[in-house]
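[1] Fold the following for me, if possible:
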Amino acid sequence: MDATALLLSRFQFGFTISFHIIFPAFTIGLAAWLTILEAMHLRTGRPVYQALFEFWLKVFGVAFGMGVVSGLVMAFQFGTNWSVLSKMSGPIQGPLLSYETFTAFMLEASFFGVLVFGRKRVSPWFYLLSTAMVSLGTTLSAFWIMSNNSWMQVPVGYVIRNGYFVPNDWKEIIFNSVVWSRFPHMLLAAYLTGAFCVAATGAWYTLRGEYYAESRVMLRMGLFLAALLIPIQLAFGHLVGDYVHKYQPAKFAAIEGRWHDEQPASEVLIGLPDPATESNRYEVKVPILGSVIASMSLTSKELGLADFRPQDRPPVLIPFLMFRIMVGCGLIMLAVAWLGSYLSIKRRLRRSRLVLWAIFLSFPLPYIAIITGWYVAEIGRQPWVIYGLLRTADAMTPFLTAPAAMTSLLLFGAVYIFIFSFGAFYIYRLLRAGPTRLAVRPPHSASPNRPMSLAGSS
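    Below is the predicted model:
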């Protein structure tokens, strides 16, 4: 095994998944919001909802296309860099990925065409149904990916025959017990991503004095949804922590920065893990809280990393720091959503420019939280690619050389940067152009030089 090729392959996979996950996280939440907008338009007849639907549909189309293109590379890597993993787990992972194609992609591709070309060609109820089917397709895609990844995290429903992982209980594999905490956690993260992007766009237009009615709807709907979902997300995050505590104790100890057994256990709030001394520098910790978080007990004994062989421990620094960044982003989003929602209810939000700036600048937070959360999940389970069964070093393609790995990494990086640059620029142009139904300015709005929507009079 070429250690450099292994490192480059791991870096390549981390880079591509970090890039790719941006787009599904956005489009899953945005597809659900498009469904709500279309339903509200049919129910109320207000032009503002249709204007917003048509506006965000363009953004969705660009992001969806970028997600498809960047996702193709993920599948290629299993064959080029991780062929041993593909060979051994193919009887399980192959069908799971094909189920995503047969269900999610078929729904998305078929009904997305209706959204783009069919508004004047189909009845309103069928158009709404098509929007809902696209949303369902994105949700099913997330489910199959999470089902696949959850099997790698907690393998169940299989037997080993001639070196292959062969399924013997598909129900247990697909409906793995950990899926029911991990899938809602990811789905809620996607909804929050959509909510904050929508609210941030509304804040941007408000700060610029543009699109009064549209920005008001985006702010209220985005902030209210986020304010409602973040506490639920925090609860599911705790459930995800419960599965890690039960099935992946080494990862849990790394996240906590706990080197030695403690009873009761403290909770390390901040610090700098030092593997050489098996201790944390500059740590600040709270006594007993670690036992409360891990086991809902004041006296429980919690394991430390010293209980595991050094070769079986994950790299401590990354999951430790990434987890705290993820939680920090969640708490900041909670504060922004609740404060913004409160001011919106009091009809003071549009005059609070500082809060509007905070809402606008908050749109990267859900992306950061999702990416750091994935780092915790994936790097934290090292050195295993299939937890407890197949090590990452043993899953790499035999005889893969460092030059070959470097070449593919550079090519993927160049292609991704090219795609992202043009895609991001085009989305910016769409956001800059704004909704297209422009005419009437509502009273007491911003600068008279700014265009306002016909929907503003509703």
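[2] switch to C-alpha atoms for all contacts and neighbour counts from now on
    Noted.
[3] who touches stretch 306-326?
    For stretch 306-326, contacts defined as CA atoms under 8 Å, 6 or more residues apart in numbering pick out 250-251, 254-257, 259-261, 272-275, 278, 305, 368-370, 372-373, 375-377, 379-383.
[4] from these, which ones fall inside helices?
    250-251, 254-256, 368-370, 372-373, 375-377, 379-380 (DSSP state H).
[5] And the residues you listed, which is closest to Leu331?
    Nearest to Leu331 among the ones in helices among the contacts of stretch 306-326 is Ala369, at 10.5 Å by CA to CA.
[6] Could you verify my assumption that the closest one touches Gly330?
    Yes: taking contacts as CA atoms under 8 Å, Ala369 lies within contact range of Gly330: 7.1 Å.
[7] one more to line up against the first:
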Amino acid sequence: MEFDSVMLSRMLTTLTLAFHIIFATIGVGVPVLISIAEFIGIKKNDPHYTLLARRWTRGFTITVAIGVVTGTCIGLQLSLLWPSFMRIAGQAIALPLFMETFAFFFEAIFLGIYLYTWERFKNPMYHWFLSIPVIIGSSLSAFFITTVNAFMNTPQGFELVDGVIKTVDPIQAMFNPATPTKTFHVLVTAYLASAFVLAMIAAFQMLKGNITDYTKKALHLTVTSAFLFAILTGVAGDLSAKFLAEHQPEKLAALEWHFETEKGADLILFGTLDEESQKIKYAIHLPKMLSFLAHNDVNAEVTGLNEFPKDETAPLYVHYLFDFKVTFAAFMTLVASLFVVFSRWRREWVHNQWLLRAIVLCGPLSIISIELGWILAEIGRQPWILRGYMKVTEAATTSNGVGAMLWLFLGLYIMLGVICTVVLRKMFINNPAEAELEYRFKD
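    Alright, predicted model coming up:
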């Protein structure tokens, strides 16, 4: 099968983003869990929590290193694969791209200090304080890069004359209408996914029979944190729906297979669609809930997809992706809620085999949900790369070398994935927590 340069550019960008987002998510969320664990360890004088922070920090540095490489690849590919987009939007997004780099350097400096100053202070709180700038740096890095994506959805702050930017207000471009909801959503879902990834590790160890005070405390900390972040994720999802209803109604309509403008619109879950007749079968209809989700009013009017030109709306399979994402989010919220309820009122059920298996499952589901979220963000904006100004087909390179680049970067990511896996296994599998605990705190 032959692919043109546009499709090859999309495939390579998708590959890079899909790989990078795993490490970027962990890079944003894990510092928060590290800081919480160390703080509890200091306040309770509990070596288990302190060891959790130390071990998570060591693993975190490996993921940061991989994230640096893949992040650099994204910057390179923006210029190589999407030159027309960068020619128009480059001036508007230069500020957040620079600030993202600055935030990363800020994080990296304090991460190095944090990593090499364990037990160097008489008061351990001074060491804990060093975790705060790491959190700030990683979260700001995610914030600034997400504003670029937000700008692509609701571009503003520039004047385009004959395809050339004449005036630019970079602050207005960065703080566009999509920025608040998108950045909030990205941050809380990164915290949630990281909590479940760490919870997965603890639950897996317990399923193998390694039920110790260390694994129990790791599980309790991570799943309780996941419960709190799941609530915030629900809030972020609600705010995102209201943003779409106001600023990207065609995207919301595509996600929900809502074709006709009407008041009291139903929320549609699952089902199958005949695109010719726009008939939906086997779906679950929640009466008037789409109106409520979009406007906080069950009788509010929701704009239908038929109000927009067909060549300016997203492919309708995004509905299935949205269903999967919502289902996974609901499952993770349920699992975290059950754990919190059991830990308070039915402690003997907390380490139930089925609950532990569900927590293990939440690890990969949380990362898949992150991937689905970014796919929905990009596919849901189609056919635009810069909504209202430039389509994807107009932005891609016309070079013939993209196919070779695709194979080259695929090989690079496979190599990085293998290296990361091998290093983490050697770092932790051959160095069990119990042995390290005995060594470090034997006195």
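[8] Quick check: TM-score for this pair?
    The TM-score (TM-score structural alignment, normalised by the length of structure 2) is 0.92; 439 aligned residues with a CA RMSD of 2.4 Å.
[9] Run a quick neighbour tally on the nearest residue to Glu54 of structure 1 once chain neighbours are set aside.
    Counting by CA to CA, 6 or more residues apart in numbering, Pro435 is the residue found nearest to Glu54 of structure 1 once chain neighbours are left out, at 7.6 Å. By the measure other CA atoms under 10 Å, the count of residues near Pro435 of structure 1 is 21.
[10] what do you get for Thr80 of structure 1?
    17.
[11] Kindly report the same for the one 4 residues further on.
    Using other CA under 10 Å, Val84 of structure 1 has 20 other residues around it.
[12] just the one 10 residues further on next, same as before
    Applying other CA under 10 Å, we find 13 other residues in the vicinity of Gly94 of structure 1.
[13] Now stretch 57-64 of structure 2: buried residues?
    Thr57, Gly59, Phe60, Thr61, Ile62, Thr63, Val64 (16 or more other CA atoms under 10 Å).
[14] so the last one touches Gly27, yeah?
    Yes: using CA under 8 Å, Val64 of structure 2 makes contact with Gly27 at a distance of 6.0 Å.
[15] sorry, back to before: closest to Leu339 of structure 1 among the ones in helices among the contacts of stretch 306-326 of structure 1?
    Distances from Leu339 of structure 1 to those, taken by CA to CA, are shortest for Ala369, at 19.9 Å.
[16] Chain neighbours aside, what residue packs nearest to that closest one?
    In space, Ala369 of structure 1 is closest to Met326, 4.4 Å off (CA to CA, 6+ apart).
[17] now do Asp274 of structure 1
    Asn280 (5.6 Å).
[18] What of Ala132 of structure 1?
    Nearest to Ala132 of structure 1 is Thr35, by CA to CA, 6+ apart, at 5.6 Å.
[19] ok, now which ones touch the closest residue to Val73 of structure 1 other than its chain neighbours?
    Nearest residue to Val73 of structure 1 in three dimensions, chain neighbours excluded: Thr16, at 7.6 Å (CA to CA, 6+ apart). Listed by CA under 8 Å, 6+ apart, the contact set of Thr16 of structure 1 reads Ser70, Val73, Met74, Phe412.
[20] Ok, Gly434 of structure 1 next?
    Contacts of Gly434 of structure 1 by CA under 8 Å, 6+ apart are Phe55, Tyr211.
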